[in-house]
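Chemist: this is a predicted model, with the sequence first.
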Amino acid sequence: MYTSARVEHGRTILRWLLAVAYLFAGFAHLRSPGIFLTIMPQWVPFPAETIFITGLCEIAGAIALLTARLRYIAGVMLALYAVCVYPANIKHAIDGIAAGGTHPGWWYHAPRLAFQPVIVWWALFAGSVTRWPFPKGRSASD
């Protein structure tokens, strides 16, 4: 049974994991923008500046996700962010672009593309925006 306490414990773990992932990704955008420039769709204006800003957004989102007062908005914004970067993931997969010196192939791209909706949910769940798929929980004492 999913008690409220168990769901909240899981939410906390997922929140920390997502924050660490976004911190890592944000610093990667700032440290190595060239890798991300190669997968940037051509229709995106100011690609270098966009990568810099997305790196800052990932870092800010990670920090905000760990801040109770900003958690909800961070969850919403990180979910929207995951939707917005999806075209770059598609371009990376379709064009078979090497990133970091390797051509990862479909064994990497297919799960990555399929997992993107999970990342959207993850941000919303970690930000306490949704409780889905868990029912309104009972307390641990029930």
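Modeler: Nice, thanks for sending it over. Residues are numbered from 1 along each chain as shown.

Chemist: going by C-alpha atoms from here, please, whenever you check contacts or count neighbours.
Modeler: Noted.

Chemist: in what helix or strand does residue 115 lie?
Modeler: Following DSSP states H and E, one finds residue 115 within helix 106-126.

Chemist: who touches that helix?
Modeler: 11-12, 14-15, 18, 65, 72, 74-76, 78-80, 82-83, 86, 89-90, 93, 130-132 (CA atoms under 8 Å, 6 or more residues apart in numbering).

Chemist: then stretch 13-20?
Modeler: Against stretch 13-20 from outside (CA under 8 Å, 6+ apart): 61, 62, 63, 65, 66, 122, 123, 126, 127.

Chemist: do the same with stretch 35-47
Modeler: Residues outside stretch 35-47 that contact it (CA under 8 Å, 6+ apart) are 29, 48, 51, 87, 88, 89, 91, 92, 97, 99, 100.

Chemist: which of these fall in helices?
Modeler: Using DSSP state H, 29, 48, 51, 87, 88, 89, 91, 92 are the members of these that sit in helices.

Chemist: who wins for most neighbours among the residues you listed?
Modeler: Highest neighbour count within the ones in helices among the contacts of stretch 35-47, by other CA atoms under 10 Å: residue 29, with 24 neighbours.

Chemist: isn't it right up against residue 50?
Modeler: No: counting by CA atoms under 8 Å, residue 29 stays clear of residue 50, with 9.9 Å between them.

Chemist: presented hereafter is structure B, for comparison with structure A:
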Amino acid sequence: MSALITTAPPRATPLQHVARVLLGLALLFAGIAHLTFARRDFQAQVPDWVPADKDFVVVASGIVEISLGGAVAVLGRLRVPIGWVIAGFFIAVFPGNISQFVTRSDAFGLDSDAARGIRLVFQPLLVLWALWSCGALQAMRRGRGR
């Protein structure tokens, strides 16, 4: 990972740049939603087996999302490691989405098994969005000598 920080990030295409800025804005919006108008909906996604207060988890994850959204939008030189961190964050919150599906918890208008199932399919796409738009996939390929 240190090589990814010390070397220049791969050259971003205009589409990657736009996608990265949109990712940052989406994370900022989601983080603000965690702390304000959608707090109860996010609490419904915290699995009962998480050994922490649901409100604490929602507030902490909101702060993380705001931080990551701001960082990815403005820290261009560090966008590759930030992309990996964002991808890891999306993976870390995935159990909450699975829990919402399994427990049939209604939140965010996801009030059917089909709607909750479709959401599960999109989580890996968020991971790929973070890795691609931040140049992490390119950096990984470049690190392998390709």
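Modeler: Yep, it's here. Predicted model only: the values in this text are computed from it and were never measured.

Chemist: a markdown table please, covering the ones in helices among the contacts of stretch 35-47 of the first structure and showing distance to residue 110 of the first structure.
Modeler: Putting these into a markdown table (distance: CA to CA, whole Å) gives the following:
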| residue | distance to residue 110 of the first structure |
| --- | --- |
| 29 | 22 |
| 48 | 26 |
| 51 | 23 |
| 87 | 14 |
| 88 | 14 |
| 89 | 10 |
| 91 | 12 |
| 92 | 11 |
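
Chemist: which among those gets closest to residue 7 of the first structure?
Modeler: The closest of those to residue 7 of the first structure turns out to be residue 89 (CA to CA; 30.7 Å).

Chemist: who's in contact with the closest one?
Modeler: Residue 89 of the first structure touches 39, 109, 112, 113, counting by CA under 8 Å, 6+ apart.

Chemist: looking for the alignment partner of the first one in the second structure.
Modeler: Alignment of residue 39 of the first structure against the second structure is given by TM-score structural alignment, with residue 45 as its counterpart.

Chemist: now do the contacts for whichever residue in the second structure pairs up with residue 95 of the first structure.
Modeler: Under the alignment (TM-score structural alignment), residue 95 of the first structure maps onto residue 103 of the second structure. Contact analysis of residue 103 of the second structure by CA under 8 Å, 6+ apart lists nothing.

Chemist: how far away is residue 103 of the second structure from residue 94 of the second structure?
Modeler: From residue 103 of the second structure across to residue 94 of the second structure, the span is 14 Å (CA to CA, to the nearest Å).

Chemist: so what does residue 80 of the first structure match up with in the second structure?
Modeler: Checking TM-score structural alignment: residue 80 of the first structure goes with residue 88.

Chemist: now that match, nearest residue through space, not along the chain?
Modeler: Spatially, and ignoring its direct neighbours in sequence, residue 88 of the second structure is nearest to residue 127 (7.7 Å; CA to CA, 6 or more residues apart in numbering).

Chemist: corresponding residue for that neighbour in the first structure?
Modeler: Aligned counterpart of residue 127 of the second structure in the first structure: residue 120 (TM-score structural alignment).

Chemist: neighbours around residue 61 of the second structure, how many?
Modeler: Counted by other CA under 10 Å, the residues lying close to residue 61 of the second structure total 19.

Chemist: residues touching it, list them.
Modeler: By CA under 8 Å, 6+ apart, the contact set of residue 61 of the second structure is 31, 34.
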